[in-house]
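Peer 1: the amino acid sequence is not available; the structure is as follows:
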């Protein structure tokens, strides 16, 4: 097998059932592609009590700067009911111009194309005047505890430094060339618990229904809007994702109720100011409201169960222009610069170097019959190769 063929690369990777947190042979397959190209490949296992061990990969070609990193993940989400797929999810079947398989789009396809792009560039021009590296985790689709964050710290402690990074996530909504992600909204989760007094629904004066208070609080979190967005960020948006009482009886007022929420926030906020605004809203709503006339303020607590994903924006002109020009040269499109969508491991990488994201079309990611057009694999490889060569020219100038 030659690493210059993105289709063959991707078939090899898909056939490795690397469902988070299992390596599934995917990192070994990637190492087999990179080592013959001259990359020094290292495998690092990250551990933390209470979480599964995760194997990660770091590979570098060259010893001098400038240094360009490609980052991504070989782990995939579970395929679900395999019988519901047109083709087995780990068979990497070619059908009608598409390649089917879990991870085809998110994001083994991006890795396969970047490997092919590097192989073609080396065959054409030799190794770049600088360094190229792959930083690949097996924990992006999982809790992201033993993946990119720890791999970056491990590499930095070994003396690694980077000038720029491209993450190969599927960024395009409709067709290849639509969108570069130049930042991401922040992500903050919380859980509110309201204490009430349990009782019989026929005697509400002897009880205090915590759901009434909880509804007041959640309404205050969703209205009015937190902001109206900025030039490069859509408005912040909060969603209540669950309400729970643990109550199995329809004639019993529960003793407590809780609600979980998540807000994806724009660069209007940071962790400190956003938490303060949420508490301000909750305190006002707890003190008054039409659902609890004559009652004392709602007795609530709030916890923040997950780490905050910080908002960020990349402004590195050489990185963005090199990628934009490569996309335009191959597709004829001028990509939009966007911060939409969820979070990614770019939120960790931005603390080490400027980072942007560009990959395949994301319409089938995480779905049954995840697939990628074979023609898009070739185009993305051409984009990546053009970008690599352009970025090093910019870096040398």
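Peer 2: Great, that's in hand. Keep in mind that what you see is a predicted model, and the values were worked out from it rather than measured.
Peer 1: when you work out contacts or count neighbours from here on, use the C-alpha atoms and nothing else.
Peer 2: Will do.
Peer 1: regarding the protein, what is its longest helix?
Peer 2: The longest helix of the chain (DSSP state H) is helix 374-396.
Peer 1: now do the buried residues in that one.
Peer 2: For helix 374-396, the buried set under the neighbour-count rule, 16 or more other C-alpha atoms under 10 Å, comprises 374, 376-392, 395.
Peer 1: neighbouring contacts of it?
Peer 2: Residues outside helix 374-396 that contact it (C-alpha atoms under 8 Å, 6 or more residues apart in numbering): 6-7, 66, 97-99, 109-110, 113-114, 116-118, 120-121, 128-130, 176, 318-319, 322-323, 325-327, 329-331, 359-360.
Peer 1: give me that answer again for 7 Å
Peer 2: The contact list for helix 374-396, computed with C-alpha atoms under 7 Å, 6 or more residues apart in numbering, reads 6-7, 66, 97-99, 113-114, 116-118, 121, 176, 318-319, 322-323, 326-327, 330.
Peer 1: before we move on, what about stretch 25-35?
Peer 2: 3, 13, 16, 18, 41, 57, 74.
Peer 1: most surrounded residue in those residues?
Peer 2: The most crowded member of the contacts of stretch 25-35, judged by other C-alpha atoms under 10 Å, is residue 74 (34 neighbours).
Peer 1: distance of it from residue 254?
Peer 2: 45 Å (C-alpha to C-alpha, to the nearest Å).
Peer 1: give the burial count for the residue nearest to residue 162 when sequence neighbours are not counted, as a bare number.
Peer 2: Spatial nearest neighbour of residue 162, excluding adjacent residues (C-alpha to C-alpha, 6 or more residues apart in numbering): residue 67 at 5.1 Å. Residues lying near residue 67 (other C-alpha under 10 Å) number 23.
Peer 1: between the contacts of stretch 25-35, which is nearest residue 313?
Peer 2: residue 74 (25.3 Å; C-alpha to C-alpha).
Peer 1: just confirm the closest one contacts residue 108, I think it does.
Peer 2: Yes. Under the criterion of C-alpha atoms under 7 Å, residue 74 makes contact with residue 108 at 5.9 Å.
Peer 1: the structure to be compared is supplied as follows:
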């Protein structure tokens, strides 16, 4: 059994459902502190954060990951217990195998091999872990970055181990992500009997034309790096459940995944302009999950392309698709940030898995990136 596979199995057995870490960071400290990494814990609220750093010189290369996983759902729906790693058909099954404990295990073994061959490497290497990525991400990497910025500890290159690959490991590199802006809308009406609508004010009727305009709005046309901004309504709720009552209020949730053609202020202004046109009484609570970011051509991206060509013999595609990641908290510091991890077809699903060969390939790619940048 390979060291990477053995470590991944240890991590899968730890039931670190967000925001729990369940001892994963202790395992990483056990692996990396003998190699000269200083283990610093930075807990905030219910979130466990870990900053493992070797060296004090620049440039600083950081592997960024999260030890928390999403709930597995009904265990009986799985082909094997979600927190008991099981190998079958050349794959390792278990919650977190692809998202993203597989990448974490590959980080560690890549670093171990690199340091064996290059103990006096240039710059510094760090591993940043949080247990608050799959949740609302308010006490995780965003807080650690604040600490690092306050003490002027600057990250130059950051590789996030999110599952970026599509068909085969290394075929896609995430070089940025769209922004994410969430909204909770409340439309206020007057509850009443459906037989006496003149004595009530139906918030559903008031909101309907605004909803149509909101969802038909062309926010932008995207650009060379990002698709057009999209708005999706995720929930609408109104009424008491009785068929003879006009509801007193309506609640709706919607989200915009936006490109670098827009910003938070512009989206809010255009949304309010649409709603104000129709004259209903409303309140919006906004939550910015993250701004868009983009890492153009630079040393990190060049080193990663070269590593994938050397290990896999393919030329990866640079892409900005998918959801948000913790990279959105690091990019504003000026760091070059990319995401590279295993295939994402099974993430958050029953029978999540990673290919055994895929896992070893990923570790070799990570090692080659370190060689390209720091050897």
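Peer 2: Yes, it's here. Since the structure is predicted, the reported quantities are computational estimates derived from the model, not experimental observations.
Peer 1: on that earlier part again, need the counterpart of the residue nearest to residue 162 of the first structure in the second structure.
Peer 2: Using TM-score structural alignment, the partner of residue 67 of the first structure in the second structure is residue 60.
Peer 1: same deal with residue 18 of the first structure?
Peer 2: Under TM-score structural alignment, residue 18 of the first structure pairs with residue 16 in the second structure.
Peer 1: could you measure from the residue nearest to the spatial centre of the second structure over to residue 180 of the second structure?
Peer 2: By C-alpha atoms, centre = their mean, the second structure has its centre lying nearest to residue 325, at 2.4 Å. Residue 325 of the second structure is 10 Å from residue 180 of the second structure, where distance means C-alpha to C-alpha.
Peer 1: please enumerate the helices of the second structure.
Peer 2: Counting by DSSP H, the helices of the second structure are 3-12, 24-32, 102-117, 141-150, 203-216, 264-278, 299-312, 327-330, 356-374.
Peer 1: so for residue 44 of the second structure, which of those sits nearest?
Peer 2: helix 141-150 (7.6 Å).
Peer 1: what stretch of the first structure does the closest one fall on?
Peer 2: Using TM-score structural alignment, helix 141-150 of the second structure pairs with 148-157 in the first structure.
Peer 1: buried residues in that stretch?
Peer 2: Quick answer for stretch 148-157 of the first structure (16+ other C-alpha under 10 Å): 148, 149, 150, 151, 152.
Peer 1: in CSV: those residues, plus distance to residue 166 of the first structure.
Peer 2: Putting those into CSV (distance: C-alpha to C-alpha, whole Å) gives the following:
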residue, distance to residue 166 of the first structure
148, 14
149, 16
150, 18
151, 16
152, 14
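Peer 1: on that earlier part again, export the contacts of stretch 25-35 of the first structure as TSV, with columns for distance to residue 279 of the first structure.
Peer 2: Shown next, in TSV, are the contacts of stretch 25-35 of the first structure (distance: C-alpha to C-alpha, whole Å):
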residue	distance to residue 279 of the first structure
3	54
13	46
16	46
18	41
41	48
57	41
74	39
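Peer 1: and which of the residues you listed is nearest residue 47 of the first structure?
Peer 2: Looking across the contacts of stretch 25-35 of the first structure and measuring by C-alpha to C-alpha, the closest to residue 47 of the first structure is residue 57, at 14.3 Å.
Peer 1: corresponding residue for the closest one in the second structure?
Peer 2: So residue 57 of the first structure corresponds to residue 50, using TM-score structural alignment.
Peer 1: my guess is that match meets residue 40, correct?
Peer 2: Yes. Contact between residue 50 of the second structure and residue 40 holds when scored by C-alpha under 7 Å: they sit 5.8 Å apart.
Peer 1: map residue 276 of the second structure across to the first structure for me.
Peer 2: Using TM-score structural alignment, residue 276 of the second structure sits opposite residue 283 in the first structure.
Peer 1: what's the spacing between its match and residue 298 of the first structure?
Peer 2: Taking C-alpha to C-alpha, one finds residue 283 of the first structure at 9 Å from residue 298 of the first structure.
Peer 1: these two: who's more crowded?
Peer 2: residue 298 (24 against 17).
Peer 1: was I right about the more buried one contacting residue 215?
Peer 2: No. Counting by C-alpha under 7 Å, residue 298 of the first structure does not reach residue 215; the two are 10.6 Å apart.
Peer 1: run the chain-centre distance for stretch 292-305 of the second structure.
Peer 2: Distance of stretch 292-305 of the second structure from the chain centroid (C-alpha atoms, centre = their mean, to the nearest Å) equals 18 Å.
Peer 1: for that stretch, measure first residue to last.
Peer 2: Counting by C-alpha to C-alpha, the terminal residues of stretch 292-305 of the second structure are separated by 22 Å.
Peer 1: neighbours of the aligned residue in the second structure for residue 337 of the first structure, how many?
Peer 2: Mapped onto the second structure by TM-score structural alignment, residue 337 of the first structure lines up with residue 318. By other C-alpha under 10 Å, 18 other residues sit near residue 318 of the second structure.
Peer 1: repeat that for residue 28 of the first structure.
Peer 2: 15.
Peer 1: any idea how far the counterpart of it in the second structure lies from residue 100 of the second structure?
Peer 2: In the second structure, the residue paired with residue 28 of the first structure according to TM-score structural alignment is residue 26. Here residue 26 of the second structure is placed at a distance of 17 Å from residue 100 of the second structure (C-alpha to C-alpha).
Peer 1: for the stretch 1-150 of the second structure, which segments are assigned as strands?
Peer 2: Applying DSSP state E, counting those that start in this stretch to the stretch 1-150 of the second structure gives strands spanning 38-41, 49-54, 60-66, 86-88, 91-93, 124-130.
Peer 1: right, and the ones you listed - which one's nearest residue 216 of the second structure?
Peer 2: With C-alpha to C-alpha as the criterion, residue 216 of the second structure lies closest to strand 60-66 of the strands of the stretch 1-150 of the second structure, at 36.7 Å.
Peer 1: now that closest one on the first structure. Mean distance?
Peer 2: Compared with the first structure after fitting, strand 60-66 of the second structure has a mean deviation of 0.7 Å; criterion: mean C-alpha distance after the TM-score superposition for the first structure.
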